[in-house]
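Trainee: Have a look at this fold, sequence not included:
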């Protein structure tokens, strides 16, 4: 069996008929990750702005020089569509693609139980957790917060809150709209309570580049807020 040292599978494929459904391969010569504008070389001819059939995470990884599969429906390129990147198993290109997908997610964890009585967001004795990612050209990401929250002193009204900030290519301040909260108003003192809270926040319009996200904490109504098992996950889209 013949072996091939590149991603070009053309030798493995028979020429398709000139009409009807078919398949060809091309080389991506230009790619705009913001709006998918593209230039593809097919058989020595440059074709502008072929539609993209596969717009999931694979499309985010496209780059000039990639070999792409093309679905053809007739002889005119006006009815052709890019299926996606062609990647040969076991090649450096395959390793690079899978590494980009998996390494894009960053996770920070702090398990230590610590507390604050401050009603404004700030750090606990152990800062964080933090997670550093590279925001892609899409300018989008998901931020996931999770923490155990509670209080150990008797209180009738109070609670806990946790949000996050960002620094680097993007500057983001804490916000009640991007926070997890535990509050109570029982009318009578309660001596102990612990709950697990989590939420996912979608961010858009970010600047591409390296950005660090860090969790911040606060108490509500002057109670002493306890936090433990803190987790921060950032997933660039």
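Mentor: All right, it came through fine. Here the structure is a predicted model, which is why all the values come from computation and not from measurement.

Trainee: C-alpha only now, for contacts and for neighbours.
Mentor: Will do.

Trainee: max-length helix in the protein?
Mentor: The helix spanning the most residues in the chain, taking DSSP state H as the definition, is helix 92-103.

Trainee: Okay, one more to line up with it:
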């Protein structure tokens, strides 16, 4: 517990043993929930959390409600004021998903949207989101395609997934070993971290990886969950 003088904090304990206070988050570790909360000028370390899901959202500067019960002090949750940017970001930050049904031929060796799904969502102050995507693939002998997520955020900041969904990764198709068209599919995902808070647009890009013909992708899906 920090602070040289806790008189202000404890000078007016709740008459019935149960009370409510407000505090400001000074420090918050999103991985361990270790915290420092300023209440009436005194800094308390590592208060317990009643609403565990709030541990994904809290950040320094947030105002939180604190429940007091005798010597126990617990964080109830963050106070979100309607009409503020913080409220707008939180409300618009749920799971967002998009899908494009049907086949699309891929002719370029450069990554491009190629009519793929697009998702726009608000990244919270944690700067993290879980991104997942899936696709089917129609490949002739020796052909391969690859898919990757590319995103653009506030001020033109960009991010791309390190995970690539590729037909050549799922199954190696060597020229002369198979005849006709091979249909296959897969899905993958990863945690995106260090994103600038604000509105982000995520796109599922694809490209031709190998072969002389034009392979195709189909039934592409993209999901983004801010954390």
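Mentor: On my side now, so go ahead. All values reported here derive from a predicted model rather than from experimental measurement.

Trainee: where does the TM-score land?
Mentor: After superposition, the two chains reach a TM-score (TM-score structural alignment, normalised by the length of structure 2) of 0.70; 193 aligned residues with a CA RMSD of 3.2 Å.

Trainee: give me every residue that touches the residue of structure 1 positioned farthest from its centre.
Mentor: Note on structure 1: the largest C-alpha distance from the chain mean falls to residue 188, namely 43.7 Å (CA atoms, centre = their mean). Remark: with contacts taken as CA atoms under 8 Å, 6 or more residues apart in numbering, residue 188 of structure 1 is in contact with 155-156.

Trainee: was I right about residue 102 of structure 2 contacting residue 218?
Mentor: Yes: A contact is recorded between residue 102 of structure 2 and residue 218 when judged using CA atoms under 8 Å, the distance being 5.1 Å.

Trainee: So between these two, which is more surrounded?
Mentor: Set side by side, residue 102 of structure 2 and residue 218 show unequal neighbour counts under other CA atoms under 10 Å, the larger going to residue 218 at 21 against 11.

Trainee: which bit of structure 1 covers the strand ranked longest in structure 2?
Mentor: The strand of greatest length in structure 2, counted in residues with DSSP state E as the criterion, is given as strand 198-210. Correspondence between strand 198-210 of structure 2 and structure 1 is established over residues 209-221, with TM-score structural alignment as the criterion.

Trainee: what does the matching stretch rub up against?
Mentor: Where contact means CA under 8 Å, 6+ apart, the residues beyond stretch 209-221 of structure 1 that reach it are 116-124, 128-136, 145, 157-170, 174, 183, 225, 232, 234.

Trainee: What are the buried residues along that stretch?
Mentor: For stretch 209-221 of structure 1, a neighbour-count test (16 or more other CA atoms under 10 Å) marks 211-221 as buried.

Trainee: Same check on stretch 17-25 of structure 2?
Mentor: When burial is assessed from 16+ other CA under 10 Å, stretch 17-25 of structure 2 yields the following buried residues: 21-25.

Trainee: Please apply the same query to stretch 53-66 of structure 1.
Mentor: Within stretch 53-66 of structure 1, the residues that qualify as buried are 59-63, 66, counting by 16+ other CA under 10 Å.

Trainee: Among the residues you listed, pick out the one closest to residue 13 of structure 1, please.
Mentor: Taking CA to CA as the measure, residue 13 of structure 1 sits nearest to residue 66 out of the buried residues of stretch 53-66 of structure 1, at 18.0 Å.

Trainee: Tell me how far the closest one lies from residue 48 of structure 1.
Mentor: 15 Å (CA to CA, to the nearest Å).

Trainee: do the same with residue 63 of structure 1
Mentor: With the distance defined as CA to CA, residue 63 of structure 1 ends up 15 Å from residue 48 of structure 1.

Trainee: for residue 220 of structure 1, same thing?
Mentor: If you go by CA to CA, the gap between residue 220 of structure 1 and residue 48 of structure 1 works out to 57 Å.

Trainee: which residues in structure 1 form strands?
Mentor: In chain order, structure 1 shows strands spanning 21-31, 38-42, 45-48, 67-73, 81-85, 106-110, 114-116, 130-135, 141-151, 155-168, 180-190, 193-203, 209-220, 225-236, with DSSP E as the criterion.
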